[in-house]
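Novice: One predicted model, sequence on top.
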Amino acid sequence: MGFGGMFKKLTVFAVMVTIMATSVAAQPKPGCQSHCGNIGIPYPFGTRNGCYISSDFFINCNTSFNPPKAFLSDTEIEVLNISLDDGHLRVQYDKSIGYDCYDSSGPTSQGSSFFGHRKFSISYSRNKFTAIGCDTIAYFWGFYMLSNYSSGCLTVCNNVSDVINGSCSGIGCCQTAIPRGLQAYFFDFSSSRNHSSVLTFNPCSYVFIVEDGAYTFSTSDLSNLDFNKREYPLILDWTIGDQTCEEAKMDPKNYACKQNSACIDPESGPGYLCKCNHGFQGNPYLSIGCQDINECETLKPCNESGTCHNTLGSYNCSCPEGFEGDGRKNGTGCSPQPHRENFPILVVALGIGLSIGLLFLIFGVGWLYRTLQKRKYIKIKQKLFERNGGLLFQKKTSSNEGRLDKAELFSSKELEIATDQYNENRILGCGGQGMVYKGMLSDGRIVAVKKSKDCKRRTEVPLLVYEFIPNGTLSHLIHDQNEEYPRSWDIRLRIAAEVASAISYLHSSASIPIYHRDIKSSNILLDEKFRAKVSDFGTSRSISIDQTHLTTQVLGTFGYLDPEYFQSSQFTEKSDVYSFGVVIVELLTGKKAISTFGSQEKRGLVSYFMSSMEENHLLDIVDVEIGKDSQKDEVIAVSQLAKRCLNLDGRYRPTMKEVAMEIERLRTRQGDCIHTHQLKQAEVIARKSIESWDFTSFSTEHYPNCSITSTSESDVHPLML
């Protein structure tokens, strides 16, 4: 038989084994339905009570279709394929595409699609968030690891000729990844030009999450009014329970992995999967477990001179008596054994001596290596200490220079003990630069320790130790339903004045001007007397006095981001003014910068506020706790100030110094009382239309406890106000 014929024969055997393993792995529980139409239903899934491992794995086989269709539990999610090997479900949903249509008079129809399942998450590695349109900002809101999550992408084009078939890189079509552990989501849209320049060839925007590779963009999709009626597949990740493998093995009665199988902790999230060990096949979740594969019968792996012996999970090919070598077809083959004489005793003794000497040499080299590594580690720690300014810090502390009389140096060991080895239960919050842990020093002081994301084993980046601030953030004060928090108008106006004064100091009074770049209510801390302190300078930048802006990659928080900065990537001091304007509106209305409830227009707080001002409905949206007649003029005055801060053209926004002076004047009530009809209306400058935008993606994450702490209130440094 020639080599080609042998290769074909081996290929056929391999295919036979694959088919047999697949059919065995798709086995249902004994006595249960094995298929629904063309879909195999392997255990732990099942079509009736007693056939599935839990109610989450119930498959509703709807026989009203021909052939019957399988649906997941009591949902409208159709199951296309169930994979035991990698824990994936291929599904589709007839309402999976969200849409937003326009005509010359404006939006004519809008759609928002919702998808979710209580147990199975949407695969982050095998799906893509996709948007189609020529004037479209599409994003989705979802639940990620028990937290809220939003992400999206931007797609623009001016003519059909700009678009390339098959390309989804931001011109007519854009795609972005989704987070790991996403369990539910719904879509939303916005546009910069209300489709005014693209109505003729792109009347609708579409958004959907689809299996990676299952959708190919076509220019005809831009004008297809029925595109939302299409159905595309997506992949769900499923696991057993919510325990890790180690935890599940401690409960043998409910442990799902049966005989000759292994437990796997997937990357998709909580729970575990089972897989047959190498050399075994079957359904690892059934009581009979995985069965040994008899490779001698299925593969015929030995050559003509070798004898095959099947073993549990494997096999071997032995050579005939008097021969040695490997009898497998792809092995070295069997060859006659050479004539051997007994080794002399001297040779055996020499071998033993050499072995003992080699062991001593290995132990000696290992001891020397550990000693050298320990010395190297000590030198590296000293270099890192010096590089990060440790010697200068020690000198200033000992000499009481630089207002560091109350600062202290802590060893990494002290901070590990204080935070219980950085236990997850000690996490206070998180930021763009690292995690914040609550700790207790040896003298009983409560502190917050900020650990950088770039912090390695040898502490290449210093850790920061702050005083623990008890009253959380301004976001908690405004939005949390806690009756103990004071929310009077005087408190809110005082907080606004303190924050404005701090930012004004950064811009105008510091020796080197500083742009904060991430001003938001969750970055404003409140001490025990509810005094405001601006925090989280992880993205802040200092500039020279002759500079007017920074050109950087767009960073910040969606809802607080200056639109000019988002378009031009140029951050100015007026960008901080815009973000502060959003904080003022939060103080006035008690609403979040981005809301997932209410009508479409209420999801962006700034646009909602500005439209209410233009329509003279301001007092309808003011928080009921401050909407009193006695302070009506002050509320309107502060609202007008916020409107100026939120001007789309940064040139017409006030400086932070002007904002701080205006708020302080209102607080002290100096001069004549300002009446509504005397307030000067801020000039609204329309943003120039943009001929073409570059593709961009944006993503924000919302954590329930993302507050960080600042330094002691006594001996306050201006940057920590």
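Specialist: Nice, thanks for sending it over. Because the structure is a prediction, the values reported are computed rather than measured.
Novice: hey, let's count contacts and neighbours off CA atoms from now on
Specialist: Noted.
Novice: can you give me the strands for the stretch 251-400 of the chain?
Specialist: Assigned by DSSP state E, counting those that start in this stretch, the stretch 251-400 of the chain shows strands spanning 261-264, 273-276, 280-281, 291-292, 307-311, 314-318, 323-326, 333-336.
Novice: wait, which of the ones you listed is closest to I621?
Specialist: strand 273-276 (50.7 Å; C-alpha to C-alpha).
Novice: which secondary structure elements does that closest one contact?
Specialist: strand 261-264 (3 or more C-alpha pairs under 8 Å, 6 or more residues apart in numbering; DSSP states H and E).
Novice: Comparison target, given below:
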Amino acid sequence: MALCGMLLKRQQLLMLGLIVLAATKASQPNSSCGNVSCGNVNIPYPFGTKEGCYRDESFLITCDNTSETTPKPFLSLSKLPVLNISLEGELLVSTSIARRYSNASIIGADNKLSKFPLSVKRNRFTVVGCNTSAFITRYSTGKDYVTGCTSLCNQYSVVNGSCFGIGCCQTPIPKGVTDYVVEFWPIGEHNSNNSDFGFVVEEGADNFSLDPENLENRKTAPVVLDWAVGNETCLQAKRNSDSYACKAENSTCYNSTNGPGYRCNCSSGFEGNPYLEHGCEDIDECQNSPSPCAKNEKCTNLPGSHKCSCEDGYEQDTSTTGCHRVSQSKDIIIALCISIISLLVVLLGGSWILWGWKRRKHIRIKEKFFQQNGGLLLKQQLSSNQWSIERTKIFTSEELKKATNNYDENTILGQGGYGTVYKGTLSDNRVVAIKKSKIGDQSQIEQFINEVIVLTQISHRNVVKLFGCCLETEVPLLVYEFITNGTLCEHIHDKGRSSLLSWEKRLKIATETAEALAYLHSATSMPIIHRDVKTANILLDDNYTAKVADFGASRLVPLDQTQLTTLVQGTLGYLDPEYLQTSQLTEKSDVYSFGVVMAELLTGKKALSFDRPEIDRNLAISFVSAIKEDRLLQILETHIVNEGNIEQLKEVSNVAKRCLKLRGEDRPSMKEVATELEGLKSMEKLSLGSIDVNTKKTEYLLSATSHSFEIEGCSTSTTAEYDSMKVQLLKLVDNGR
């Protein structure tokens, strides 16, 4: 049984090999086929006369050598005599002439053409006779048709040998006709002495006359068939390189316009048989007579074309075609031109080398800054967080230079102790704020990179979104979304704007800012202390939605710590007194600064102003004192009192007072503040009631440390690092006690 199985498998493999071999033979003829002809007809491939020399059965030609005269070729499937085969896709054959005798009998009415259809352009259906109609019809293969014409005349009006409608008529052939039947329909009184003829004939065929006497002696008419390969389009056929018919290298394929299949042509400038490998050969146009080139031109043959150029000592004549001898003066001019061109090449080459050197130097500088600013660390951090990669872009210095018009002074939005902010427009038309940070030493680079990573993870509607950064410059650049409506500071202290900032909007801004700070303190992966909460760092959009910005002074708090020891930094008037004394930075430092922001929203006064009396210079102190002395309504902004809910104003003021407690442990968390403010937004207007003035005194522990402060301003601010500012601030705090 095993032996039988092995024999069966070998037989299957042998049959498969024969099938593959047959397919190979179908696509190319055997080398033994050679040039084939039958009688006076040349038979090029894909046609052939013997096995292995033709593409498929529709291209098989039978050569009849039995006749005593010249051998005659026939289409094997249809038995039609072949008169000529053209590689342009035309096949000239003989088909029978249908004839209706006077006794109404008909002969030669049926013609079958194999798979090749009648040529629409080269043939006409012709009827010769009087008072008769003839039609060619087909009722098969789902493509039925009827077409024909009518000839009306009498026996005396027939114009012999012509077909202009008298005794003869012609009509075009429809597409796709591969077999047809000729039918006659007599009209009126029919002349009983003459026959009627109906046939398809090549238009303008040589040695073929339409004269009735000539037709009486003929049985066939020359007809042109359109032949094509296969049933596929070029696109479909090219998918199978083995069966694809266009084998020549310099050949093209075009779809048949008359029936299925496609044809092949040699490319322009080549000739031969495109169906054979190496069948398309270059045409040597230079061998043509006359030469394709003008006088004094030499012809150079090229693959598929040729080139004409002037012979040595001649040049192109611009006035006429051809060349004329070069004069000696022109030789000098040419030599001079060559010298000038050579000099220009040297200069351009030197300039290019210099440009390349400068460019490489510029790239090295950018790479140096990139590494110096922690670029490698940033990439490493981003690669470990796929979400950050998607949200953060590392911009090139060229992108941001173009966005800010080379950091034009007119694009500056503000300047502060932590950098300069520019307005810019990116290539995608996004308007952004570009912050040029100030980094004092290399020890801060890692902290800066950590801040960038954390900021990319912040996703809160009330925190300005960070788009990315640039590290190719001397100092790092941060790219934020641009907020259109300025800062809260401008809206409060610009008299033209303050009246537009209603109490409802102010409470909304306070609530949204509190929610953002609560988010930074508790909802991020590592708590963030802003450290510079002030009205100048709260931006507003067109809907007065608050956006907390400027994280230049912010610090990350490890999860295992509740406070950080840092150099005291901040803005005078907003600075936490406890932080000032101890240098211990906690989340409650932001709470104190937020309390000052709330006091500004309620009173419309700046956090610190040396234009006010000394006792009122510090808003936090004077605000708490006003509550203690039951004169809150005297310091609140007038239009807020007029439009606000008095009870609501008192409650919000008490929240601000709690935020301004001198000891951090006595202050609420930002989450508690946000929750209380959200609840107060829904209060209805109530009458004025008593104000809780119970406060708790807290003593300060003074120390002699060095600090960095900012003097608040809405547009610009400056940084000062001197002890006199600290003394002034502590003096104001002591006055509040």
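Specialist: Looks like it came in fine. These numbers were taken from a predicted model, which means no experiment stands behind them.
Novice: where does the TM-score land?
Specialist: Superposed pair, TM-score by TM-score structural alignment, normalised by the length of structure 1: 0.42. Supporting alignment: 340 aligned residues with a C-alpha RMSD of 3.9 Å.
Novice: now the strands of the stretch 251-400 of structure 1 as a markdown table including mean neighbour count?
Specialist: Output for the strands of the stretch 251-400 of structure 1, formatted as a markdown table (neighbours: other C-alpha atoms under 10 Å):
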| stretch | mean neighbour count |
| --- | --- |
| strand 261-264 | 19 |
| strand 273-276 | 24 |
| strand 280-281 | 23 |
| strand 291-292 | 20 |
| strand 307-311 | 16 |
| strand 314-318 | 19 |
| strand 323-326 | 18 |
| strand 333-336 | 17 |
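Novice: Kindly reformat those as TSV containing distance to V582 of structure 1.
Specialist: Formatted as TSV, the strands of the stretch 251-400 of structure 1 follow (distance: least, C-alpha to C-alpha, whole Å):
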stretch	distance to V582 of structure 1
strand 261-264	47
strand 273-276	46
strand 280-281	60
strand 291-292	64
strand 307-311	71
strand 314-318	67
strand 323-326	76
strand 333-336	78
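Novice: V156 of structure 1: which of these is closest?
Specialist: strand 273-276 (42.4 Å).
Novice: rewinding a little: can you say which of the strands of the stretch 251-400 of structure 1 is nearest to K383 of structure 1?
Specialist: Taking the strands of the stretch 251-400 of structure 1 one by one with C-alpha to C-alpha, strand 261-264 is closest: 42.0 Å.
Novice: and F609 of structure 1, how far is that from G351 of structure 1?
Specialist: Distance, F609 of structure 1 to G351 of structure 1, by C-alpha to C-alpha, to the nearest Å: 88 Å.
Novice: What strand or helix carries C169 of structure 2?
Specialist: Take DSSP states H and E as the rule and C169 of structure 2 turns out to sit in strand 168-171.
Novice: Following element in sequence after that strand, please.
Specialist: As assigned by DSSP H and E, the chain's next helix or strand after strand 168-171 of structure 2 is strand 179-186.
Novice: tell me the angle the next helix or strand after that next one makes with strand 179-186.
Specialist: Heading C-terminal from strand 179-186 of structure 2, the first helix or strand you meet, by DSSP H and E, is strand 196-202. Here strand 196-202 of structure 2 points in a direction 150 degrees away from that of strand 179-186 (axes from the mean of the first three to the mean of the last three C-alpha atoms, to 10 degrees).
Novice: Tell me which other helices or strands strand 196-202 of structure 2 touches.
Specialist: On a contact count with 3+ C-alpha pairs under 8 Å, 6+ apart, strand 196-202 of structure 2 meets strand 98-100, strand 123-128, strand 132-138, strand 179-186, strand 220-226.
Novice: tell me the angle of that strand relative to strand 220-226?
Specialist: Using the same axes, to 10 degrees: strand 196-202 of structure 2 against strand 220-226 is 40 degrees.
Novice: before we move on, the earlier item: for the helices and strands packed on strand 196-202 of structure 2, give me a markdown table that also has mean neighbour count.
Specialist: Shown next, in a markdown table, are these (neighbours: other C-alpha under 10 Å):
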| stretch | mean neighbour count |
| --- | --- |
| strand 98-100 | 24 |
| strand 123-128 | 26 |
| strand 132-138 | 22 |
| strand 179-186 | 19 |
| strand 220-226 | 23 |
